[in-house]
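[1] Based on what follows, work out the 3D shape:
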Amino acid sequence: MQKHTKPQNFQSFDSIIANWPDNTAEHQRARLLQAMRLCAGITTLEATRYLDVIDPRARVVELRKEGYRIITSWVCQPSECGRLHNVGLYTLAANATDIGMGAKTKPMRESGSSQLVLALWH
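    This is a model prediction of the structure:
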């Protein structure tokens, strides 16, 4: 498990929310993407606390379905109570970090990635 250094500049989170102010799933996904690019990754706690994304895991699943290659690793962060929790840290795959907001990468199953892909039933 790696240690995640939380972003020093919380103004960047305010800027992200200002760019994507609505609370739609589309704007929540856009906020997550922008944070992954600006902060080199974002945890589930940070996304909930600072980006107003109530369930970041669902938005990450949707982004992956859209073709973004997002890597999940585990980090230890304190909750509001001060207790440490293992939480997901979401980062864009190396070749996806320089793409524009509307651009997408190849889906994971075509990329040769060794990350586990689970089938989701509707």
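
[2] contacts and neighbour counts: CA atoms only from here.
    Fine.

[3] Now name the helix or strand holding Ala40.
    In this structure, Ala40 sits in neither a helix nor a strand according to DSSP states H and E.

[4] how many neighbours does it have?
    Residues near Ala40, counting by other CA atoms under 10 Å, number 14.

[5] can you tell me which helix in this protein is longest?
    helix 25-38 (DSSP state H).

[6] Run the chain-centre distance for that one.
    7 Å (CA atoms, centre = their mean, to the nearest Å).

[7] Now show me the structure for the sequence below, then we'll compare the two:
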Amino acid sequence: MKKATIPEEKRSLSQGNSNTTTNAQNARLAERVKQGSVDTFTIMRDLNICRPGARICDLRNAGYKIITNRITMTDEWGRIHRGVAVYTLIAEPDAKVAA
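    Modelled structure (predicted):
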């Protein structure tokens, strides 16, 4: 039986931020919060994550210590948004030590 192959032009769509599986979103977000604080709008726009709060919850459940601060932001269209979440990583999950 011949294995189906995905053409090169379509394969590139599955890489980067196009993968919307929960695991892929969590991996992107974990890497991003390691770089510094990040707000909800940036997560949605740059990481292609529609529900940032849900993914932050996943990371917290996985052992990441993340705090949330609320700020007022103006979006790219000049609209003011109050209570926008800004997430800051405090600590990563404890590393497992082989015995």
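
[8] that older thread, show me what the helix or strand that the longest helix of the first structure is followed by packs onto, helices and strands only.
    Going down the chain from helix 25-38 of the first structure, the next helix or strand is strand 42-43, by DSSP H and E. Contacts defined by 3 or more CA pairs under 8 Å, 6 or more residues apart in numbering; DSSP states H and E place strand 42-43 of the first structure against helix 25-38, strand 84-92.

[9] In the second structure, what stretch matches strand 42-43 of the first structure?
    Taken onto the second structure by TM-score structural alignment, strand 42-43 of the first structure occupies residues 38-39 there.

[10] The matching stretch vs the first structure, average distance?
    Relative to the matching residues in the first structure, stretch 38-39 of the second structure has an average distance of 0.8 Å after the fit, by mean CA distance after the TM-score superposition for the first structure.

[11] Just name the most buried of the helices and strands packed on strand 42-43 of the first structure.
    For these, the largest average neighbour count (mean count of other CA atoms under 10 Å) is found in helix 25-38, namely a mean of 20.

[12] Please list the outside residues in contact with it.
    Helix 25-38 of the first structure is contacted from outside by 12-13, 16-17, 20-22, 41-42, 47, 51-53, 56, 59-60, 62-63, 90-92, 97-98, 101, using CA atoms under 8 Å, 6 or more residues apart in numbering.

[13] Assign the residue lying closest to Gly83 of the second structure once chain neighbours are set aside to helix, strand or coil.
    Excluding the flanking residues, the one nearest Gly83 of the second structure by CA to CA, 6 or more residues apart in numbering is Arg70, at 4.8 Å. Secondary structure, DSSP: H, G, I helix; E, B strand; the rest coil: Arg70 of the second structure is strand.

[14] Does Arg70 of the second structure touch Val86 like I think?
    Yes: Arg70 of the second structure lies in contact with Val86 (CA atoms under 8 Å); the separation is 6.1 Å.

[15] any idea which element Glu46 of the first structure lies in?
    Going by DSSP H and E, Glu46 of the first structure is in helix 44-51.

[16] The second structure: which residue goes with Val60 of the first structure?
    That one, Val60 of the first structure, aligns with Ile56 by TM-score structural alignment.

[17] ditto for Leu32 of the first structure
    Leu32 of the first structure maps onto Leu29 in the second structure, by TM-score structural alignment.
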